[in-house]
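**Q** 3D model of this:
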Amino acid sequence: MLDVIVVGGGAAGFYTAIHVAQQAPHFKVAIFERGKNVLSKVKVSGGGRCNVTHGEFSPSSLVLNYPRGQKELLGPFHVHGPGDVMSFFEERNVPLKIEADGRVFPVSNDSQSIVDCLLEEANRLGIRVLRNSAVKQIQKLDDVWQVTTMNKHYQARNLMLTAGSNPKIWDLLQGLGHTIVSPVPSLFTFNSSDPRLNGVQGISVDAEVEVLPKKVFSSAKNLKLKSMPKEQPILRSEGPVLITHWGLSGPAILKLSAWGARLLKEYQYNFKIRINWTPEYTPGSMEGLLREVRSVESRKTVLRTKVIDLPRRLWAKLVHAAGVSKELRWAEMTNQDIGNLANQLTACSIRVEGKSTFKEEFVTAGGVELKEINFKTFESRLHPKLFFAGEIINVDAITGGFNFQNAWTGAYIAARAMTSEE
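**A** Have a look, this model is predicted:
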């Protein structure tokens, strides 16, 4: 008989087991991992550097990075937040650093530092780690949880599920009466074959990006274009946009993918975005600037006179897209030319035609319905002594260490609840 079974050998699973074993040294704790490797997501996080958490120490500000779980995590973040996580690793000789954008990494810039820390701590505390132990069945037998793997039954007083977005575990939970919010991808990049993006791969620009509604209906079809309503965005984000071989990535795009996870799934990842490559300008103020340039730089060609802080290759693409020829001088720019160029710079409409997973850091929106969880303990409201943490519940965040923070926090609070009666 075990005291705690943890299903899932990832960040939340190890953090739970370690805190249980620390708080109740006499507890028998085992981690069940379906694969041969544990902590694989920790290993690849942050491009192999492991983005442990985020240096945002105000819970009310921290929760704003969670499209799902914002309200539920406010209290838990007061209990165990980024500062507590940083202390945990630094007390175990893994120094951390906060980078300029707030992301927290080990000073070593190597995720293996985090992996080794968790493995060594689990080993020191006598936690059993059972690899290649996929869970086939979960049953409640009186006051005991029975977990069945391929060829063996295990029993424990407490059961912690940290199996991430594992459909088989979700199916078992549905069998126990839990509601599973259907999973959809979050944190993905946008695919686009727009010619303006060809040949400029690798460029990163601070921009404003808006997702436009799928269809814009207007009853006044015969009105002149100027009187037609401008498409109002349904999602908006600002930050670095990276042009890639397949389309668009970078923090601004990833934020949109997280906040729009369900809507963009409904759109079947086929929709329009509008990019302002120069967020300090509106279309109107950009037109004013370009008219001013026309009067001052009249003899120079438009293509060679980059009047705003944009990479030259992107400037050339947008000038071409505005219908401005290579040889055209500023003096020859008509008001319509000015308007077209201003539009390309500040309201550039691009068709998105699919998505790509963001590196190996695949995140889903979906999981155990939040109303069925007591967030003071991360315990099931349906079954006592059943706990959850991490991506198995319907909580997800934008990129930047926030998904790990959700895992650490839930794991710590659940561990405390399991050991509080002792």
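
**Q** alpha carbons only for contacts and neighbour counts from here, please
**A** Fine.

**Q** Now the element after the helix or strand where V319 lies, going C-ward?
**A** V319 belongs to helix 312-321 when elements are defined using DSSP states H and E. Counting by DSSP H and E, the next helix or strand C-terminal to helix 312-321 is helix 335-346.

**Q** centre of the chain versus that next one, how much separation?
**A** Centroid displacement of helix 335-346 relative to its chain, using CA atoms, centre = their mean, to the nearest Å, is 34 Å.

**Q** In terms of secondary structure, what does the next helix or strand after it contact?
**A** Next helix or strand after helix 335-346 toward the C-terminus (DSSP H and E): strand 348-353. Contact analysis of strand 348-353 by 3 or more CA pairs under 8 Å, 6 or more residues apart in numbering; DSSP states H and E lists strand 188-191, strand 270-276 as its packing neighbours.

**Q** mind redoing it with 6 Å?
**A** In terms of contacts (3 or more CA pairs under 6 Å, 6 or more residues apart in numbering; DSSP states H and E), strand 348-353 is packed against strand 270-276.

**Q** next structured bit after the strand it packs on?
**A** helix 283-296.

**Q** Which strands and helices lie in contact with that next one?
**A** Looks like helix 283-296 contacts helix 335-346 (3+ CA pairs under 6 Å, 6+ apart).

**Q** what angle do the helix it packs on and strand 270-276 make?
**A** 110 degrees (axes from the mean of the first three to the mean of the last three CA atoms, to 10 degrees).

**Q** Tell me which residues of helix 335-346 come out buried.
**A** D337, I338, G339, N340, L341, A342, N343, Q344, L345, T346 (16 or more other CA atoms under 10 Å).

**Q** how close does the second one get to G288?
**A** Meaning I338. Separation of I338 from G288 (CA to CA, to the nearest Å): 9 Å.

**Q** hmm, back to that, what helices and strands are in contact with the helix holding V319?
**A** Using 3+ CA pairs under 6 Å, 6+ apart, helix 312-321 sits against no helix or strand.

**Q** can we see that at 10 Å?
**A** Contacts defined by 3 or more CA pairs under 10 Å, 6 or more residues apart in numbering; DSSP states H and E place helix 312-321 against helix 335-346.

**Q** Now show me the structure for the sequence below, then we'll compare the two:
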Amino acid sequence: MYDVIIVGGGAAGFYASIQIAEHAPQLKIAIFERGKTVLSKVKVSGGGRCNVTHGEFSAHDLVTNYPRGQKELLGPFHTYAPGDVMSFFEERRVPLKIEADGRVFPQSNSSQTIIDCLVGEAERLGIKVLKNSAVKQFNKNENGEGWQITTMNKHYQCKKMLLATGSNPKIWRQLEALGHTIVPPVPSLFTFNINDERIAGIQGISTYATAEVPPKKIFSSKIGVKLRSIPKEEPVLRSEGPVLITHWGLSGPAILKLSAWGANILHDYHYVFRVNINWTPEYTTGSMELLLREIKEVEAKKTVLRTNAVDIPRRLWTNLVKASGIEKDLKWADLTKEKLQNLAEQLTACSFRVEGKSTFKEEFVTAGGVDLKEINFKTFGSKIHPNLYFAGEIINVDAITGGFNFQNAWTGAYIAAKAIALE
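**A** Prediction:
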């Protein structure tokens, strides 16, 4: 018999167990982990460095990074925010650093530092960690106040249960059987698969750009379609930031933002759609035409290909010039009006056909989970069943990349732990 059983040996599960034990040392606590190892997602986070959180200390600004959960997390972030998480680790001799883009990492640049801290604290506080203990079933116990949990060959009793199982369809199905609503999961945080000569052979290039997904009804299967022949409509998705050209297509913060905010829309599109990239966000197509005309006057004797007229990587400029139908020896003086317009469009409204997606590194994130209307965000407890709590990605909250998904896990774990310990 345990006082508290936490299902899930990830970031939220360990953090909650430590907080419960510190607030209420008398409680008997166990973590049930289905795998052979714990904290596996922490291990691969941030390319093995563990992007612990983000150095955003305003709750109002912090919530803007959550496509789902923005409204619900405002109160919790006023209670427990990135500064609190940073203090937690630094008080336990894990120095952290805030990088230029706001991401927070251990100074060791190793996720193992975070794992060792969490595992060491759990051991110090006497928390039982049961590996290879996949939960097959959980139900209310006979008196209706606690829980009976069944693993492969054992039954356990507990007074309170916290589910920190991430995106686990089996757990979601059991919650549905108990009356909870599960928002169907769809992928979030993914890169775009694109096969296009304009970005072929120049992988590794990153440049600041805007990315827009137009309404699907104006999509065309012909990549070369003239954008000016298509009626201008507001994009369904838009983001701005670095765009990274990869072997398989496009990635980088701007693309990942689109994938997160558009998780449901792009799922409905079956991941076949168009994305329009403005490689020079300070210009529209019209203002770019004016700039190119000025350059034509000034650089008349130079070849277009060798004159990188705007602030983008040279190899990208070369590919876009070729895509505009401009021969390698053509001089600015001989540039026709049509080819100048083509180049302006390639620079400011470069349309790509996306056919599929790829997981961003090893960080698989989903939108979906326990309906937020059924959670009390003052305790992260179920509104349907007493003594049932949630933390982490099991609920319908997800964020863009940068440490924000971990922050949701830490905050939910802390608030649920405090409620469990003090109620």
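
**Q** Put one on top of the other, what's the TM-score?
**A** Superposed pair, TM-score by TM-score structural alignment, normalised by the length of structure 1: 0.97. Supporting alignment: 415 aligned residues with a CA RMSD of 1.2 Å.

**Q** about what we covered before: equivalent range in structure 2 for the helix holding V319 of structure 1?
**A** The aligned range for helix 312-321 of structure 1 in structure 2 is 314-323, by TM-score structural alignment.

**Q** possible to save the buried residues of helix 335-346 of structure 1 as CSV with distance to V302 of structure 1?
**A** Shown next, in CSV, are those (distance: CA to CA, whole Å):
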residue, distance to V302 of structure 1
D337, 11
I338, 11
G339, 14
N340, 13
L341, 10
A342, 13
N343, 15
Q344, 14
L345, 14
T346, 17
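
**Q** Which two among those are spaced furthest apart?
**A** Based on CA to CA, the longest span within the buried residues of helix 335-346 of structure 1 runs between D337 and T346 and measures 14.2 Å.

**Q** hang on, the earlier thing: now for I338 and G288 of structure 1: what residues contact both?
**A** Shared contacts of I338 of structure 1 and G288, defined by CA atoms under 10 Å, 6 or more residues apart in numbering, are found at R294.

**Q** tally of neighbours for the alignment partner in structure 2 of T357 of structure 1?
**A** T357 of structure 1 maps onto T359 of structure 2 when the alignment is built from TM-score structural alignment. Neighbours of T359 of structure 2 under the rule other CA atoms under 10 Å: 14.

**Q** any idea how far T359 of structure 2 is from G48 of structure 2?
**A** 16 Å.

**Q** Kindly report the same for G402 of structure 2.
**A** Taken as CA to CA, the span from G402 of structure 2 to G48 of structure 2 is 14 Å.

**Q** likewise A164 of structure 2?
**A** On the measure of CA to CA, A164 of structure 2 and G48 of structure 2 end up 22 Å apart.

**Q** and what of I394 of structure 2?
**A** Going from I394 of structure 2 to G48 of structure 2 by CA to CA gives 23 Å.

**Q** List the buried residues in the biggest helix by length in structure 2.
**A** Assignment by DSSP state H gives helix 404-422 as the longest helix of structure 2. For helix 404-422 of structure 2, the neighbour count (16+ other CA under 10 Å) marks 404-421 as buried.

**Q** re earlier: which one's more surrounded, G402 and G48 of structure 2?
**A** Shown here are G402 of structure 2 and G48; by other CA under 10 Å, G402 has more neighbours (20 against 15).

**Q** Map that one across to structure 1 for me.
**A** Structural alignment places G402 of structure 2 opposite G400 in structure 1 (criterion: TM-score structural alignment).

**Q** right, and its match touches G47 too?
**A** No - judged on CA atoms under 10 Å, G400 of structure 1 makes no contact with G47 at a distance of 11.8 Å.

**Q** all helices of structure 2, in order?
**A** 11-23, 40-48, 59-62, 74-79, 82-91, 111-124, 169-177, 253-261, 263-268, 285-298, 314-323, 337-348, 404-422.

**Q** Distance to V275 of structure 2 for those helices - can I get that in JSON lines?
**A** Below are the helices of structure 2 laid out as JSON lines (distance: least, CA to CA, whole Å):
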{"stretch": "helix 11-23", "distance to V275 of structure 2": "35"}
{"stretch": "helix 40-48", "distance to V275 of structure 2": "26"}
{"stretch": "helix 59-62", "distance to V275 of structure 2": "27"}
{"stretch": "helix 74-79", "distance to V275 of structure 2": "32"}
{"stretch": "helix 82-91", "distance to V275 of structure 2": "33"}
{"stretch": "helix 111-124", "distance to V275 of structure 2": "34"}
{"stretch": "helix 169-177", "distance to V275 of structure 2": "31"}
{"stretch": "helix 253-261", "distance to V275 of structure 2": "9"}
{"stretch": "helix 263-268", "distance to V275 of structure 2": "11"}
{"stretch": "helix 285-298", "distance to V275 of structure 2": "16"}
{"stretch": "helix 314-323", "distance to V275 of structure 2": "16"}
{"stretch": "helix 337-348", "distance to V275 of structure 2": "12"}
{"stretch": "helix 404-422", "distance to V275 of structure 2": "25"}
